[in-house]
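**Student:** Pasting the sequence and the predicted coordinates here, then a few questions.
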Amino acid sequence: MSRTVLEIVRSAAPAIGLERPGVLFGSTSRTEIELQRAVIEAADMVLRAHDWRKLMKISTSTGDGSETEFALPSDFLRMPKDADVWSSRTQSPLSRISPEDWLQMDVGIGDFSYGAWTLFGGNMVFRPALSTGETARYWYVSKEVVQGTDGARKERFSDDDDLFVLDDRVLELALIYQWRKDKGLDYAEEMQAADAALSREVESDKGARIVTQRSSRLPATKVAYPGVITP
C-alpha cells in the first residue's frame, strides 16, 4: 500500500538532518513549508521524467462538420513521443503537421484533404474540420500525479494524507536530493541514488508497453503529403 506524503517526508527526514514532522501541510513553520515545496518539486521531477503508463489516458474529440479546434483535457501534460491521432472516419492515423507547414496551408501553399492535426494555443487543431460524428482519439499523459483522500486525482500535494500515484520510494529519494540541492549542500551522491531508482522504475514501466494494432486490411503507412512534413 502506498505511503501518504507525510509518511514519505517523515521517512526522508533523518537523511536530511531533520526531526520527523508531525504535520506537513497543516504547519506554518518555515521548515515544514520548505518541505512542502521540496516534495512538490520532487514529485514534478518524477512526473516529467517519463511517459508513465499509470498516467496515460485517451482523449476523444467528436466532430460537427465545422469545428476545427478542440480544447486539450484539463489535466493534459503532453502526448507520448510519436503518438498518433486516430480517426474513426479513415480508421487510420491522421498526419501530424508542423506549425510552419500549417502556416503554408493557411496561405494556400498546398492542402491536406485526407486529414491533419497539430497542437497550438492549448487546443488540438484539425484540418479539415472533423466531419459530423467523426471522432479523433489520442493518448496523452495526465499531470495529475497525486490522489486525494476522496480518491480523486490532482496535480499537487495539498494534504498530509495525499498519495503519490507513482513509486513512493523514488519520490522519497528525489525529495532528499531536492532538499539538499535547495539548501546549497553537496547532493551528488543523493542525485545518483535518485537517478538510479528512477531509471529502474522507468525500465520496469517500459515493460508494460501499449501495443498499437493495425488492421491487416489497412496500410501501415500514412498518407503522403505533397511537401516536407516535420514530425
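**Tutor:** Received the coordinates, thanks.

**Student:** all contacts plus neighbour counts: C-alpha atoms, from now on.
**Tutor:** Will do.

**Student:** could you measure the most centrally placed residue in the chain against residue 41, distance?
**Tutor:** For the chain, residue 141 is the residue whose C-alpha lies nearest the centre (C-alpha atoms, centre = their mean; 3.3 Å). Taken as C-alpha to C-alpha, to the nearest Å, the spacing of residue 141 relative to residue 41 amounts to 18 Å.

**Student:** same question, residue 82
**Tutor:** Using C-alpha to C-alpha, one obtains 27 Å as the distance from residue 82 to residue 41.

**Student:** Compare neighbour counts for the two and give me the winner.
**Tutor:** Summary of the neighbour comparison: residue 82 and residue 41, criterion other C-alpha atoms under 10 Å, with residue 41 having more neighbours (18 against 7).

**Student:** that's a helix at the more buried one, yeah?
**Tutor:** Yes: checked against DSSP: H, G, I helix; E, B strand; the rest coil, residue 41 lies within a helix.

**Student:** Next up, the contacts around it.
**Tutor:** Residues near residue 41 by C-alpha atoms under 8 Å, 6 or more residues apart in numbering: residue 178.

**Student:** Any figure for the gap between it and residue 133?
**Tutor:** For residue 41, the distance to residue 133 (C-alpha to C-alpha) stands at 42 Å.

**Student:** Show me where the chain has its helices.
**Tutor:** 5-12, 30-48, 99-106, 168-182, 188-206 (DSSP state H).

**Student:** would CSV of those with distance to residue 153 be doable?
**Tutor:** Formatted as CSV, the entries for those read as follows, by distance: least, C-alpha to C-alpha, whole Å:
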stretch, distance to residue 153
helix 5-12, 14
helix 30-48, 14
helix 99-106, 32
helix 168-182, 16
helix 188-206, 20
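
**Student:** The structure to be compared is supplied as follows:
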Amino acid sequence: MGQWCRPSADANAMMTILEIIQAVSKNVGLDVPSLAVANTKREIVELIQFATETATEVARRADWSALRATATITGTGTNDNFALPAGFARLTMGSAVTTGGNPVRGGISQDEWLSLTSISGTPRYFRINGTSSISFYPYPALAATATVSYLSKNWASNGTAAWVNDADTPLVPDVLVTQGTIWRFKRKSGQDYSDYLAEFEATLADLAATDMRERLP
C-alpha cells in the first residue's frame, strides 16, 4: 500500500488542498502538480472533485469539534419560523437548544406540534423545519433569546463547502481527505481500492472517537 507524508514543516498544521492533491498524486502515480484548484488537467480536476466528496462525507459522519458553532435566535414577539444559519447541517448531541441556560425539548411529532396552541412565553419545545428554520412553543417574547448549538456543513477554511483556492485547508482531518481522495481515484480508475478504503474507514473511526462523539451516516 502506498504511503504519503505531510509536506508542511509544522506537523500540526493542516495541509492545503494543493498539498493534499500533491500527496495523492505521488501515491497514485500522477505527475505532481504545481497548482490544484485552477488546474484544467483531467486527472487533477477529478482529484479536486474526489477531495470535495470526501470532505463532505467526513463532515457528515462525525461531530467534529472544528465544525461546531452556535447561533442566537432573537424573539420577535410573534409565532415565527426563525431562520437557521446558512451553514446549518444538524444539531449537536445533547441539549443543543437552550434558553436562559435551560434546555428546550425537541423530538416531538408533527401531530403533537400541530396540536399546540400558539402562545408567547418561555420556550419548552422546539421543532427543526428541514435545515432552514426553527420554531418554538411557546414562542419567545420580543428580544428574548435562545441558543442553538449545531454542526456546520462548511468544512473548508474559506467558510464554504468547496475549494476556492490552493491555500484552502479542510476543517476536518486532512489525512482523511487524502485517504478518501486516493481510494475514490483508484475506484474510478478500475484499480483495487479495498485496502485504501479499509484504511480510510479505520482512520475515520479512530479520529472520530477522539474528537467528538461519532455519528453514523
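**Tutor:** The structure has been received and is ready for your questions. Because the structure is a prediction, the values reported are computed rather than measured.

**Student:** Can you give me the TM-score here?
**Tutor:** Here the TM-score of the superposed chains, computed with TM-score structural alignment, normalised by the length of the second structure as the reference length, equals 0.82; 197 aligned residues with a C-alpha RMSD of 2.2 Å.

**Student:** So which residues of the first structure form strands?
**Tutor:** Taking DSSP state E as the criterion, the first structure contains strands spanning 56-62, 69-71, 76-78, 85-87, 92-93, 95-96, 116-120, 123-127, 135-142, 146-147, 153-154, 163-164.

**Student:** Show the contacting residues for the alignment partner in the first structure of residue 155 of the second structure.
**Tutor:** Structural correspondence for residue 155 of the second structure with respect to the first structure (TM-score structural alignment): residue 145. For residue 145 of the first structure, the contacting residues are 43, 47, 55, 153, 154, 155, 156, 164, 165, 166, by C-alpha under 8 Å, 6+ apart.

**Student:** any idea what the last one aligns with in the second structure?
**Tutor:** Counting by TM-score structural alignment, residue 166 of the first structure lines up with residue 172 in the second structure.

**Student:** show me the contacts for that match.
**Tutor:** Counting by C-alpha under 8 Å, 6+ apart, residue 172 of the second structure has contacts 55, 58, 59, 64, 66, 67, 155.

**Student:** Enumerate every residue touching the aligned partner of residue 70 of the second structure in the first structure.
**Tutor:** When the first structure is aligned by TM-score structural alignment, residue 70 of the second structure is paired with residue 58. By C-alpha under 8 Å, 6+ apart, residue 58 of the first structure lies in contact with 137, 138, 139, 140.

**Student:** One more: residue 98 of the second structure?
**Tutor:** Listed by C-alpha under 8 Å, 6+ apart, the contact set of residue 98 of the second structure reads 104, 146, 147, 148.

**Student:** swap the cut-off to 10 Å and go again
**Tutor:** When the contact criterion is C-alpha atoms under 10 Å, 6 or more residues apart in numbering, the partners of residue 98 of the second structure are 72, 104, 105, 123, 124, 125, 126, 145, 146, 147, 148, 149.

**Student:** burial measure for the fifth one, as a count.
**Tutor:** Looking back up the chat, that one is residue 124 of the second structure. Under the neighbour criterion other C-alpha under 10 Å, residue 124 of the second structure is assigned a count of 17.

**Student:** Most neighbours of all the contacts of residue 58 of the first structure, which one?
**Tutor:** residue 140 (23 neighbours).

**Student:** Grab the nearest non-local neighbour of that one.
**Tutor:** Leaving aside its chain neighbours, residue 140 of the first structure sits nearest to residue 79 (4.3 Å; criterion: C-alpha to C-alpha, 6 or more residues apart in numbering).

**Student:** now do residue 121 of the second structure
**Tutor:** Closest residue to residue 121 of the second structure apart from its sequence neighbours, by C-alpha to C-alpha, 6+ apart: residue 138 at 5.1 Å.

**Student:** how many neighbours does that neighbour have?
**Tutor:** Using other C-alpha under 10 Å, residue 138 of the second structure is surrounded by 19 other residues.

**Student:** Turn the strands of the first structure into TSV, columns for distance to residue 19 of the first structure.
**Tutor:** Conversion of the strands of the first structure to TSV gives the following (distance: least, C-alpha to C-alpha, whole Å):
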stretch	distance to residue 19 of the first structure
strand 56-62	37
strand 69-71	46
strand 76-78	35
strand 85-87	50
strand 92-93	54
strand 95-96	52
strand 116-120	47
strand 123-127	46
strand 135-142	34
strand 146-147	25
strand 153-154	28
strand 163-164	22
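
**Student:** Among the ones you listed, single out whichever gets nearest to residue 175 of the first structure.
**Tutor:** Across the strands of the first structure, the minimum distance to residue 175 of the first structure, taken as C-alpha to C-alpha, is reached by strand 163-164, at 12.6 Å.

**Student:** Give me the mean deviation of the closest one from the second structure.
**Tutor:** Strand 163-164 of the first structure: mean distance to aligned residues in the second structure after superposition is 1.1 Å, counting by mean C-alpha distance after the TM-score superposition for the first structure.

**Student:** which other helices and strands contact that strand?
**Tutor:** In this structure, strand 163-164 of the first structure packs against helix 5-12, strand 146-147, with contacts taken as 3 or more C-alpha pairs under 10 Å, 6 or more residues apart in numbering; DSSP states H and E.
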